[in-house]
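*Asks:* I need the structure of the sequence given here:
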Amino acid sequence: MLESKGENPLRDTVPANPDFDDLLATAHALADQAGAVILPHFRTGLAIDHKGGALFDPVTAADLAAETAIRSALAATHPAHGIVGEEFGATAPDADYCWIIDPIDGTRAFIVGQPLWGTLIGLVRNGVPLLGLMNQPFTGERYWSGERQSYFRHSSGIEQTIRTRPCRTLSDALLTASSPDLFESEEEQASFARVASAVRLRRFGGDCYNYCLLALGQIDLVVEAGLKDFDILPLIPIIERSGGVVSTWEGGDPRRGGRILAAGDPRLHEQAVKILTQ
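*Replies:* Below you'll find the model as predicted:
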């Protein structure tokens, strides 16, 4: 749900803590730099490598170049901060401030030319998510968390606060997941089938884009498995500060990834946890 704030729609983005303002500005700058590196590769038929494992795990020159650009920028501006990235691992992950980076979340969509991917940039302070940002440079959309609310910038440049929408029951819910391939065990497949059979609509594809559409009030549930910390940590503040709930399937801490459940309505989240864990 978009919420207009009149003549100054972002007046609430000025935080009480000026350090937050500076750090958020850094996140925006990193997103701009990564987007400039990634876009020249999109829909160009670039080479694709497989990281290994039973499930195809692709990586491209765009992934590597974008994370390299982000790391170089952070080394120049915040050398004492840690970094955890998908492509190059962890550097000082126990630092008080640690950036969590996924240069292209949704590489499978990227390599087939679908715009359902994004750059994830998050920051944790002493292990607690402080801010998160998702940038989709091809569509010109950006989602991020302020200190108290979440925001969306349209391709037109208009910036507005966003809220999840109310959805009281599973029978009214719209559910998404990136791929059925994520549910590798019979137990996970059965659990997902139970919740999927209870909702109004299910749809596959979307990766990080799904969580942002949930924050925007377009989707009610996202159910996934096999996620890494960098897949979800940057999205947690965006979801929570738009009014949503994100946890493991059991209702636990989602920061380490794994089996993830996000809901726009806390009542819906409670129902989904019960079905996924029964």
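*Asks:* okay, CA-based contacts and neighbour counts for the rest of this
*Replies:* OK.
*Asks:* Tell me the spacing between the closest residue to E240 other than its chain neighbours and D19.
*Replies:* Closest residue in space to E240, ignoring its immediate chain neighbours: V246 at 7.2 Å, by CA to CA, 6 or more residues apart in numbering. V246 sits 26 Å away from D19, going by CA to CA, to the nearest Å.
*Asks:* who's more crowded, those two?
*Replies:* More neighbours surround V246 than the other of V246 and D19, with 27 against 10 (other CA atoms under 10 Å).
*Asks:* That one in helix, strand or coil?
*Replies:* What DSSP: H, G, I helix; E, B strand; the rest coil gives for V246 is strand.
*Asks:* hang on, the earlier thing: what sits against the residue nearest to E240?
*Replies:* Counting by CA atoms under 8 Å, 6 or more residues apart in numbering, V246 touches I236, I239, E240, P254, I260, L261, A262, A263.
*Asks:* Proceed likewise with the subsequent sequence, for comparison:
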Amino acid sequence: MPMLSESDRADLIGTAADLAAAAREATLLHFRSAGLSAETKEADRFDPVTVADRLCEERMRAILAHRRPQDGILGEEMGARAGQSGLTWVLDPIDGTRSYLCGTPTWGVLISVADETGPIYGLIDQPYIGERFEGGLGRAVMRGPMGERALATRAPRPLAEAILMSTFPEVGSAEEEAAFRRLSRQVKLTRYGTDCYAYALLAAGQIDLVVEAGLQPYDVQAPMAVIEAAGGVFTDWQGRRNPSGGRVIAAANAEIHAAALEMLGAG
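*Replies:* The predicted model follows:
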């Protein structure tokens, strides 16, 4: 893919902002509304999707069809559309639909644009709180009710002083859960249930590690772009950059990343 010009970068950043604005409107239209229900996408477990998930992705796709028709799209709810530009927009209209259904404000909208190597720019947006975390194309910034500031991950510290987060206590398979438990026993504090907001907190310097398994490209690409731009590390459990998802370890710095990888592989 050719190098992006300054105007190309500005257009990608502006398009992402337009997508996030549309997503805020669509998701807040139904958040904490009476009678909100969900269908499940899988027969053997509750994997919810709501009218808000679908509406949000529809509106983002409509903007891309107008502004960036040459780009590809990969969305959680509506699948893949091939493009011709070498760039693909990766969209998760509501990351944390279970949290959305419960009325908790830890869900978010994930928007990223990727080339053949993975994400080059991403947003983690929380419409209800009004916070946006942005990374890539020379930017690493968060904006919210307390204003704007640069994103920067935490400095190195011993694993015994670290804060670890994950969405589900079960993490994944029995083997993956056992590996996670080994790591969890070594850290100062482990917390659960914040979905993509955990990655935002890592980029903002609040926590040290996020470890998960079984993730999809639309789950990881925006957080990867934001965390890398903020100075962090985002890989699989073997230390390889993983824009396709799977097992994930996001770390504030290389030192704590290495320490956590050692624990995950110690079994």
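*Asks:* before we move on, back to that, pick the one among the contacts of V246 of structure 1 closest to E159 of structure 1.
*Replies:* Closest to E159 of structure 1 out of those is I239 (17.0 Å), distances taken as CA to CA.
*Asks:* what about the closest one, distance to L213 of structure 1?
*Replies:* Counting by CA to CA, the gap from I239 of structure 1 to L213 of structure 1 is 10 Å.
*Asks:* The residue nearest to E240 of structure 1 pairs with which position in structure 2?
*Replies:* Using TM-score structural alignment as the criterion, V246 of structure 1 maps onto F234 of structure 2.
*Asks:* picking up where we left off before, mind checking which of the contacts of V246 of structure 1 land in strands?
*Replies:* I260, L261, A262, A263 (DSSP state E).
*Asks:* Next, the contact list for the second one, please.
*Replies:* This means L261 of structure 1. Contacts of L261 of structure 1 (CA under 8 Å, 6+ apart): L221, V222, V223, E224, V246, S247, T248, W249, H269, V273.
*Asks:* which of those tops the neighbour count?
*Replies:* L221 (30 neighbours).
*Asks:* Pretty sure A73 of structure 1 sits in a strand.
*Replies:* No. With three-state DSSP as the criterion, A73 of structure 1 is located in helix rather than a strand.
*Asks:* What sits closest to the counterpart of it in structure 2 if chain neighbours are left out?
*Replies:* Matched across to structure 2, A73 of structure 1 falls on I63, judged by TM-score structural alignment. Spatial nearest neighbour of I63 of structure 2, excluding adjacent residues (CA to CA, 6+ apart): L19 at 6.9 Å.
*Asks:* hang on, isn't the one you found packed against E57?
*Replies:* No. Taking CA atoms under 8 Å as the definition, L19 of structure 2 is not a contact partner of E57, at 9.3 Å.
*Asks:* between I239 and L213 of structure 1, who's got more neighbours?
*Replies:* More neighbours surround I239 than the other of I239 of structure 1 and L213, with 29 against 20 (other CA under 10 Å).
*Asks:* Provide a list of residues in contact with the more buried one.
*Replies:* By CA under 8 Å, 6+ apart, the contact set of I239 of structure 1 is S150, Y211, C212, L214, A215, V245, V246, A262, G264.
*Asks:* Then G113 of structure 1?
*Replies:* G113 of structure 1 neighbours (CA under 8 Å, 6+ apart): F42, R43.
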